[in-house]
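A.B. asks: What shape does this take:
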Amino acid sequence: MFLGDYIDRGPDSLGVLTLVKELDQAQPGQIIALRGNHEQWFLDWIDADDTDPTWLLADAGFTTTRSFLPPEVIGDLVAELTDAIGRGGIDAGLAGEVNAAVKKEVTSRHRDLIAWLRRRPLYYETDTHVCVHAGVDEEAGPHWKTMTPDEVFTDKYPPSLGAHTVGKTIVAGHVGVGPLHAAEGRMRCWDPFVDDGHIYLDGSVESTGQLNVMRHDGVAGTTDFI
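C.D. replies: I've put the predicted structure just below:
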């Protein structure tokens, strides 16, 4: 089970997505890869007007974009835009033209990957747990599946804490656990955060190096972390 945010967390977003996709296809029905907010933002960019460069300009250093295209292609496409950013001014027309060209290259080169990404579910439910990237509408209680908007599954913030009436433990990523631990006096702690109704796993690996993994034995009903 992967909880999302495979992109925007390092220099090889494409490599991470490709690896997860290959695992999914090599082990049908054994791998569940959920969609996170960063994947959703990427898909929203794909679906937006070609001249809307919002996502592209938010990609600092075009790091994620560069992972999807050969250096000679992305270099030529963003060189003028990079120069404009360096001068402190971005022409809307230029940004739109570059965005359209970049999007065309990305979509034409990675059609299968994008199609696979669109099929990623927003949550996965077992008898005891709800696995999701960010969270659910806990005020909806047992009706969370029909009452939770898609953007809450991927973008919910701040995280809910404590007991709830969903009926199952919510397992999520999205929010770094450091501040949750700090609020309870545990400073610089990046271990999974567990309370009466939740397990939050995001150890902010991109800055801490700590990647938290939960292991649950459905037969024995035990949970540990590695």
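A.B. asks: can we go C-alpha only for contacts and neighbour counts from here?
C.D. replies: Will do.
A.B. asks: which element follows the helix ranked longest in the chain toward the C-terminus?
C.D. replies: In the chain, assigned by DSSP state H, the helix with the most residues is helix 92-109. Next along the chain after helix 92-109, taking DSSP states H and E as the criterion, comes helix 111-118.
A.B. asks: Which strands or helices does that next one pack on?
C.D. replies: Applying 3 or more CA pairs under 8 Å, 6 or more residues apart in numbering; DSSP states H and E, one finds that helix 111-118 contacts helix 13-26, helix 37-47.
A.B. asks: Next, format those as TSV and append mean neighbour count and distance to V177.
C.D. replies: Listed next are the helices and strands packed on helix 111-118 as TSV, based on neighbours: other CA atoms under 10 Å; distance: least, CA to CA, whole Å:
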stretch	mean neighbour count	distance to V177
helix 13-26	16	22
helix 37-47	17	17
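A.B. asks: all helices for this structure, in order.
C.D. replies: Under DSSP H, the chain gives helices at 13-26, 37-47, 54-58, 63-68, 71-86, 92-109, 111-118, 144-147, 150-155, 178-182, 205-208.
A.B. asks: Another sequence for comparison is provided below:
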Amino acid sequence: MLKSMRSILGRKARKPSLADAVAPRLQSMPLPEQQTYVIGDIHGRADLLELMLELIDAHIGGTSAVNPQLVFVGDYIDHGPDSEAVLTRMRELHESFPDNVVCLMGSHERMMLDFLADPATRGPRWMRSGALETLRSYGVATSDLEESPEFDAYPKAANALRRRLKKSTLDWMEGLPLSWSSGNLWAVHAGADPGHAMEAQTARVLLWGHPEFDSGPRSDDIWIAHGHSEVDTPRVAEGRIATDTGAWRTGRLTACAIRSNGRYDFLQT
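C.D. replies: Below is the predicted model of the structure:
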């Protein structure tokens, strides 16, 4: 996958023309410094991830993109059947293209890490959020966790998951960033508090959202691309770019391809 990306990363940027110098900046649109692909929540659908990489590869090859950026907004695990495969692929992409592939932490990755740190306390919430499918993808038995689990079922499952989860993958997950930015475009998992600068957002807000996030555009011309909240149709409006189309149940994984001139396309499996 991403067959054309290695050659594209080697392209030299063209020199700016006079037209570029005098062209007005469309400050009402997202303006990343390079062509950027923001990919929504994957939730264990390794099959859709591979399809999306093919779509992105074809889209990059059909444009004059220089140094394109891929940003995944988190929630790689849970609900879908192949969380282990998705995590492996995410790490592989990041390590193969460290300057061009960003993997953000999502709320489900945070829940998994919290479960491993404190299974008895954090286990019930994660189990209600699609964790059984993740555990099964790692070969962890889940029968003791269904219906009314005993107190010690959560520590047992956590120990089993730790034995099957590579430490290098766990370390990689713990180091996932909460945000990424370029130009006036920011990517986060869930949302942001419109009353605070992006640099001042808390981890809780970036991972779980804010009640006023959808109230209207920010006053600082910042555009925020995000996942977390499912939408029937992806949209770009009022400073927000929604990309989570419920891939795990709908089969529709979405990416927003945003050019440095403010134009954008949606790619969808």
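A.B. asks: before we move on, back to that, could you export the helices and strands packed on helix 111-118 of the first structure as TSV, including distance to G167 of the first structure?
C.D. replies: Converted to TSV, these look like this (distance: least, CA to CA, whole Å):
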stretch	distance to G167 of the first structure
helix 13-26	29
helix 37-47	25
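A.B. asks: Which one of those helices lies nearest to V136 of the first structure?
C.D. replies: helix 37-47 (13.5 Å; CA to CA).
A.B. asks: So which bit of the second structure is that closest one matched to?
C.D. replies: Across the second structure, the stretch matching helix 37-47 of the first structure (TM-score structural alignment) is residues 107-117.
A.B. asks: got it, and stretch 131-138 of the first structure?
C.D. replies: On the basis of TM-score structural alignment, stretch 131-138 of the first structure is assigned to residues 187-194 in the second structure.
A.B. asks: To which residue of the second structure is E105 of the first structure aligned?
C.D. replies: By TM-score structural alignment, E105 of the first structure lines up with A160.
A.B. asks: and that match, what is it in contact with?
C.D. replies: By CA atoms under 8 Å, 6 or more residues apart in numbering, A160 of the second structure lies in contact with V140.
A.B. asks: same question, M173 of the second structure
C.D. replies: Contacts of M173 of the second structure (CA under 8 Å, 6+ apart): 105, 109.
A.B. asks: re earlier: can you tell me what sits against the match of stretch 131-138 of the first structure?
C.D. replies: For stretch 187-194 of the second structure, using CA under 8 Å, 6+ apart, the contacting residues are 38, 71, 73-74, 104-107, 178-181, 198, 201, 205-210, 212-213, 218, 224-229.
A.B. asks: Mark which of the residues you listed are buried, thanks.
C.D. replies: Among those, those scoring as buried are 38, 71, 73-74, 104-107, 178-181, 198, 201, 205-209, 213, 218, 224-229 (criterion: 16 or more other CA atoms under 10 Å).
A.B. asks: which residue packs closest to V20 of the first structure, ignoring adjacent ones?
C.D. replies: A33 (7.4 Å; CA to CA, 6 or more residues apart in numbering).
A.B. asks: With H198 of the first structure instead?
C.D. replies: With sequence-adjacent residues excluded and distances taken as CA to CA, 6+ apart, H198 of the first structure is closest to I170, at 4.7 Å.
A.B. asks: What spatial separation is found between the counterpart of that neighbour in the second structure and Q268 of the second structure?
C.D. replies: Taking TM-score structural alignment, I170 of the first structure has I224 as its aligned residue in the second structure. Distance of I224 of the second structure to Q268 of the second structure, given as CA to CA, to the nearest Å: 20 Å.
A.B. asks: go on, R249 of the second structure?
C.D. replies: In terms of CA to CA, R249 of the second structure sits 14 Å off from Q268 of the second structure.
A.B. asks: Going by how many neighbours each has, rank the two and give me the top one.
C.D. replies: The neighbour comparison of R249 of the second structure against Q268 (other CA atoms under 10 Å) goes to Q268, with 20 against 12.
A.B. asks: For the more buried one, which residues are in contact?
C.D. replies: Residues near Q268 of the second structure by CA under 8 Å, 6+ apart: 52, 55, 252-255.
A.B. asks: Would you mind putting those residues into JSON lines with neighbour count and distance to Y138 of the second structure alongside?
C.D. replies: Listed next are the contacts of Q268 of the second structure as JSON lines, based on neighbours: other CA atoms under 10 Å; distance: CA to CA, whole Å:
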{"residue": "M52", "neighbour count": "22", "distance to Y138 of the second structure": "24"}
{"residue": "L55", "neighbour count": "18", "distance to Y138 of the second structure": "28"}
{"residue": "R252", "neighbour count": "20", "distance to Y138 of the second structure": "24"}
{"residue": "L253", "neighbour count": "25", "distance to Y138 of the second structure": "23"}
{"residue": "T254", "neighbour count": "28", "distance to Y138 of the second structure": "26"}
{"residue": "A255", "neighbour count": "29", "distance to Y138 of the second structure": "27"}
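A.B. asks: What about the contacts of stretch 187-194 of the second structure, which are in strands?
C.D. replies: 38, 71, 179-181, 224-226 (DSSP state E).
A.B. asks: Just the closest of those residues to V236 of the second structure, please.
C.D. replies: For those, the minimum distance to V236 of the second structure (CA to CA) is 8.6 Å, reached by A225.
A.B. asks: roughly how far apart are the closest one and V102 of the second structure?
C.D. replies: Distance, A225 of the second structure to V102 of the second structure, using CA to CA: 13 Å.
A.B. asks: And E150 of the second structure, by the same measure?
C.D. replies: Distance of E150 of the second structure to V102 of the second structure, given as CA to CA: 39 Å.
A.B. asks: what do you get for S179 of the second structure?
C.D. replies: On the measure of CA to CA, S179 of the second structure and V102 of the second structure end up 9 Å apart.
A.B. asks: and what of Q268 of the second structure?
C.D. replies: The value you get for Q268 of the second structure to V102 of the second structure, if CA to CA is used, is 19 Å.
A.B. asks: Kindly report the same for E230 of the second structure.
C.D. replies: Distance of E230 of the second structure to V102 of the second structure, computed by CA to CA: 21 Å.
A.B. asks: coming back round to it: present the ones in strands among the contacts of stretch 187-194 of the second structure as TSV; the columns should include distance to H189 of the second structure.
C.D. replies: Below are those laid out as TSV (distance: CA to CA, whole Å):
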residue	distance to H189 of the second structure
V38	11
V71	11
S179	8
W180	10
S181	13
I224	10
A225	8
H226	5
